[in-house]
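J.: Sequence plus predicted model, see below.
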Amino acid sequence: MSYRLNFPRVAACLGALLTAGLPGQPVLAGPPASYPVADIAAALRENAHAVVRRADETLVVKSAGRTVETVRRAVTIFDEAGADYARKLVYYDQLNTISYLRGTAYAADGHVLRTLKASEIKDISLSDGFSLANDGRGRVADLRQPVYPYTVEFEYEISSTNTLFYSTWKPQPDEQLAVEHATFRVLMPAGLALRYQERALPAGGAAVKTPTAEAGQTYEWQVHNLAAVEAEPDGPPVGETTPAVYTAPTQFEVQGHLGTLTSWQTLGLWNYQLNTGRDELPPAVQTKVQALVQGETDERARIRKVYEWLQANTRYISVQLGIGGWQTFPASSVAANGYGDCKALTNYCQALLKTAGVTAFPALVRANEEDIRTEFPSQQFNHVVLCVPLSKAAKADTVWLECTSQTNPFGYMSSFTGNRHALLVTPQGGRLVRTPQYLAADNRRERLADVYMDAQGSATASIRTRLSGLEQDAYAGLAGSQNLADQKKAVAEHLPLASFSISKLSYQHNQQQPVPVLTENLGLTLPGWASVSGKRAFLTPNLLSRWGALPATVGERRTPIWLDNAFSYADTVRIHVPAGFKPESLPAQVQLTTAFGTYSSQVQALPDGTLLYVRRLLMPRTRFAREEYPAYQEFRRRISQADKAQVVLVKTDA
């Protein structure tokens, strides 16, 4: 992804980038005690790997083109699971500069263990490995200690000339993190208004506004004594439900490019004006495109030919330098070099389609993350795709193109950018639209298995699984691998079987349909698949699709139920019973119809002695209030019970 993000985007890379060892022996002399662990209330210690003792964050908006952010944060760490809070990565580039980075570690009693030296702060490149040019760098500090508990305090300041982004305040971004005290301030100058959105703030946490002597405005938010929380089954991520304040400018500037951000329309207009006039193609490329679509009257077919030509003749390379995070390379540059980032390849494809007589528009999207907050216009995007309205279709329709992929099927957005909102960039400005929705009818898994059991309970299985839509996404890369050993290893890690070996594995991919289809052919050897005891054999006919029950709840459910992945599963298992055995007991048929989904399973004894197990599960893309959780829990419990039901075979005397 090459669309320029705000600097916090790189924080997740910290674990892979830090290699420093643990610090040396404690130093007992120092300033008076600070942050003694004994002062932490018992309620904040409960279920917490760490406690934020103090967090002060201040954003000073100097002008439409400059901000200064200062952060001071002290965290007490109780165990190794919280040790990442003792490490700090501060991002910078040519638009963001670090004024200082300081740090101190304290013992449990509050005495200083060590103070971070300037020589101990590493300066590293944050190159992502696929960018041609990337000015992202980081200052890295590591204050991990060998004995728990201890406290670390970091202070830093960042000056920015990229005011498209203002701060997002999330005082409790992670699970099992408690907060003793946190404050967020924004200081606005005269003539500039702050836009903000509050979420899940406790009572008394709303903004306090205070006029400043310079006719500006100060905004302040505080939270206190937030107990640690955990992510709940089938619930949203903790960072989506804990207190947060999102801020955004009304006016901004990036390297001399002024903009207004009061609506999605104005944000889209800035992007359009920034990139307009950069779609000119060399005459030779125009000639190739015109020849490519000559005689093709079907609009969708013309688009497909251009897109597949793009895939065959370009490759994705990210470029992130200053304004280049938002402004595209000219189409002529991609034509000459054969590569570009998401903006450049999208712009190039748009230019190719224009030559073919087709109008298309870039669309900004947040890829591979939660959908944007549609009610709060702001820069929330990290990727660009191409939207192609079909002007000649019998009914309104749209083709969506992922221009960075050389393998993506035509018109398929996948889980990367599907099922979310995007900002369509037009000459009139921005407009929110929906990317393709992939629902249960699209995301299917259909499995047919033949299991051949012997009298000792061992078996072999031949399994054909057809996956479509989002269900095939995780397998698409695996299917393209030429290494059979790697394929077998990846599949084996996800098989819910106690003992097995893979005797056969192959894939076929059909990418010509509206949603791609992948077929997996799998052969298994299953020693001891059935449990044989005396004259009886016990087996579970549900071979590969067993669901577990949800864990028991402790106290009241905190968050709503998010069932965001719609799918339809169909399993058919034919069990070939060994000679001399017949069914003594078959599970009862189960049929569940609820708002959460539908489920059915049954086992039949066929005239030829074969057992036929059929299971169906359909889950829609829905969300439910937390009060519905007991009913959802019961639905899952009954599925789990049915999936574990056993068949009893008995050996006949004959």
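T.: Thanks, I have it. Numbers count the residues shown, from 1 in each chain.
J.: rest of the way, CA atoms for contacts and neighbours
T.: Will do.
J.: which residues does Val68 contact?
T.: Applying Cα atoms under 8 Å, 6 or more residues apart in numbering to Val68 gives the contacts Leu59, Val60, Val61, Lys62, Glu157, Ile158, Ser159, Ser160.
J.: Could you export the residues you listed to a markdown table, including columns for neighbour count?
T.: Converted to a markdown table, these look like this (neighbours: other Cα atoms under 10 Å):
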| residue | neighbour count |
| --- | --- |
| Leu59 | 22 |
| Val60 | 18 |
| Val61 | 21 |
| Lys62 | 16 |
| Glu157 | 20 |
| Ile158 | 19 |
| Ser159 | 19 |
| Ser160 | 23 |
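J.: So which of those residues belong to strands?
T.: Counted as lying in strands by DSSP state E, out of the contacts of Val68, are Leu59, Val60, Val61, Lys62, Glu157, Ile158, Ser159, Ser160.
J.: one step back: turn the contacts of Val68 into JSON lines, including distance to Pro620.
T.: Listed next are these as JSON lines, based on distance: Cα to Cα, whole Å:
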{"residue": "Leu59", "distance to Pro620": "42"}
{"residue": "Val60", "distance to Pro620": "45"}
{"residue": "Val61", "distance to Pro620": "45"}
{"residue": "Lys62", "distance to Pro620": "48"}
{"residue": "Glu157", "distance to Pro620": "46"}
{"residue": "Ile158", "distance to Pro620": "45"}
{"residue": "Ser159", "distance to Pro620": "46"}
{"residue": "Ser160", "distance to Pro620": "44"}
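J.: Comparison target, given below:
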Amino acid sequence: MKNILTPLLFCIFSTSLFSQDYSFEISKIPINLLNNANSVVLFEDTFVNVKSQNQMTIEVNTAVTVLNKLGDYNSHVYVHFDKNQKIKSIETYIYNASGKEINKVKSKEYEDVSAVDGGTLYGDSRMLYYKYTPISYPYTIQKKYVIETINTGFVPSWQPVDSYSTSVLSSSYQIKSSEGLAIRFKEKNFENYTIEKEVATNNLKYKVVNVEAIKREPYCPIFKDFTPYLLVGLNKFSLEGIDGEANNWAEFGKWRYDYLLNGNDEINDSAKSEVLNLVDGILDPIEKAKIIYKYVQDRTRYISVQEGIGGWMPIKANDVHRLGYGDCKGLSNYTKALLNAVGVEAYYTIIWAGDENRDVEEDFFSMQGNHIILNLPTNDGDIWLECTNQKVPFGYLGDFTDDRNVLVIKPDGGIIKRTKIYEASENLQKSIGSYEVRGNGSIQAEVKIISKGTQYFDNLKSDGASDKELDVLFKDYFSHINNIKFSELQVINNKKEMAFEEEIAFEASNYAILNGNEMLVPINAFNRNFVIPKRVRERKLSFQISQGYLDVDEVDIKLPVSFDIEYVPENKTIESKFGKYIVEVSKVDEHTYLYKRTIQINEGEYPKEEYELYRNFRKEISKYDNSKIILKSKS
């Protein structure tokens, strides 16, 4: 999606309620703002002036004191621009610990660089970029700039606390608009902060001071879910010269369809004839959709397009068909066009994609999202299609796009839906195998691993990997076994079953520990748990298990006949609100045992007071996963 100047824009209030003088002296920073901090925001001020439906000015003045190397990301200055967003002025100053100016960045020191990644074929978004290289700590960097843009569809939001280990001395935000351009806004997570504000139809002012740094903790929840965040928008707006007006998602979705989608999903007669032949005789719409999905995967590839309105409007379906490539917008629109051509209902869908489950705001419409997928409504529920990945099965999302609110665009308007939720039992990894321990302590083993749900995607990197790459990947997976040598490494991406299958055979010397006439055999050879959450003294935040899963193992164990069996780990069951762990060891014959293991971890957010309980739960699992069979030599 298009890179735009939305996050963390702060302004100069020369005459506003929040005006004040600032000091750059480190000694003036309150002691409490230095605790757990790598950097301190001395001030971060934003002024947004919406002069008309298609003219907006953004003024920014911000200064950050960097206390150590971990805060150096603040030394990067970047301001976006393109043909419709102009930088009117930009200034950068560096101050030493005493508050003395030691450098003013010259115009020629800013680099004019592309603001899109190397995988973008078309992109006109650029930025002025400067990186300061510190000679000592602490130092302060001040950034001031003014931007003019015609795109009022994107109004800067306010996120005064934007990262861990950063405290805030002062942050303020003001937006004013012309008569007839009412300002909409939504406050999130304000309740635990003292925030001054003034609210009027055409003027908003916010300010917060003295916010202490938040220390990152293991399993912390999503940062935006517990820190203050202000969303701002207009009912009358403009995007790349296209005016719009809306009061809700339905009207906003209708505008997007009419002006950004409609007409782009047409395909020529030749393409239509080709796909109709593919589904000839097939009546089931889902079977038709599967054929079309495979057709698109086989003949297209992903490449980004972020030029002008193309940052939000898909390239025409006919162009994707002719060229054989497109971005998420183009490929989704193309797939939709082909599905519609064969009589399958499908809708363009806007989503926030990423490892963190971020929702499209259900009660606040605006230009949201960073990715496009497709929605196929059926009598049995919604099917979701990821159109940019040639490897994933039909209807598979994974943890990049699962369990979050999305905007589905229909001809008559937009509606909010929620993508598939993968329950822990669906995120299954099943391992069935056997191993034999020889008298010298070596091991010979084979195992088949089947992964589904989000665990399917975790293993997808193996698909198409070379033998050398597979060797590296599986040595990492079996890192608890030294001297491992693989005799078989086979991976199968079983799209039909939405399963990733791995068949592995290996041997390794010194798997078992020989101690005099004793042999110690680690019972869990294939799927040992190493996850023990770090200790946190006086935890401040709740904790979150972001994805539940289920592992099921069934292993035949053959022990050397030259040893007597002294001890076999007992059956074990551990149950808690966080999940369950079950181990059963049963005797098959004198030197053969069947080892069954189940571990389920439950997704959820839990109070900070229960963190130590979770830590102990994982410690106990890890301890038992490392249990050993004890053998004694007969000779």
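T.: Sure, I can see it. Every value quoted in this text rests on a predicted model; they were computed, and no experiment measured them.
J.: TM-score, when you put one on top of the other?
T.: TM-score for the superposed chains, counting by TM-score structural alignment, normalised by the length of the second structure: 0.91, backed by 619 aligned residues with a Cα RMSD of 2.5 Å.
J.: on that earlier part again, max pairwise distance over the ones in strands among the contacts of Val68 of the first structure: which two?
T.: Of all pairs drawn from these, the one with the longest distance (Cα to Cα) is Lys62 and Glu157, at 14.1 Å.
J.: thinking again about what came up before, among the contacts of Val68 of the first structure, find me the one that's closest to Val517 of the first structure.
T.: Among those, and counting by Cα to Cα, the member closest to Val517 of the first structure is Ser160, at 46.7 Å.
J.: Translate the closest one into the numbering of the second structure.
T.: When the second structure is aligned by TM-score structural alignment, Ser160 of the first structure is paired with Thr149.
J.: Kindly report the same for Leu550 of the first structure.
T.: That one, Leu550 of the first structure, aligns with Pro533 by TM-score structural alignment.
J.: what does Cys48 of the first structure align to in the second structure?
T.: No, residue 48 of the first structure isn't Cys; it's Ala. In the second structure, Ala48 of the first structure lands on Ala37 (TM-score structural alignment).
J.: what's the closest non-adjacent residue to Val245 of the first structure?
T.: Counting by Cα to Cα, 6 or more residues apart in numbering, Val245 of the first structure lies nearest to Glu198, which is 4.6 Å off, once chain neighbours are set aside.
J.: got a list of what the aligned partner of that neighbour in the second structure touches?
T.: In the second structure, Glu198 of the first structure lines up with Glu187, judged by TM-score structural alignment. By Cα under 8 Å, 6+ apart, the contact list for Glu187 of the second structure reads Pro228, Tyr229, Leu230, Leu231.
J.: how far apart are the one helix or strand Glu187 of the second structure maps to and its match in the first structure?
T.: Under the criterion of DSSP states H and E, Glu187 of the second structure resides in strand 183-188. Average distance, strand 183-188 of the second structure versus aligned residues of the first structure after superposition (mean Cα distance after the TM-score superposition for the first structure): 2.1 Å.
J.: still on that earlier bit, roughly how far does the match of Ser160 of the first structure sit from Leu204 of the second structure?
T.: 20 Å (Cα to Cα, to the nearest Å).
J.: now do Leu550 of the second structure
T.: 49 Å.
J.: And for Ile373 of the second structure?
T.: Remark: distance between Ile373 of the second structure and Leu204 of the second structure (Cα to Cα) = 35 Å.
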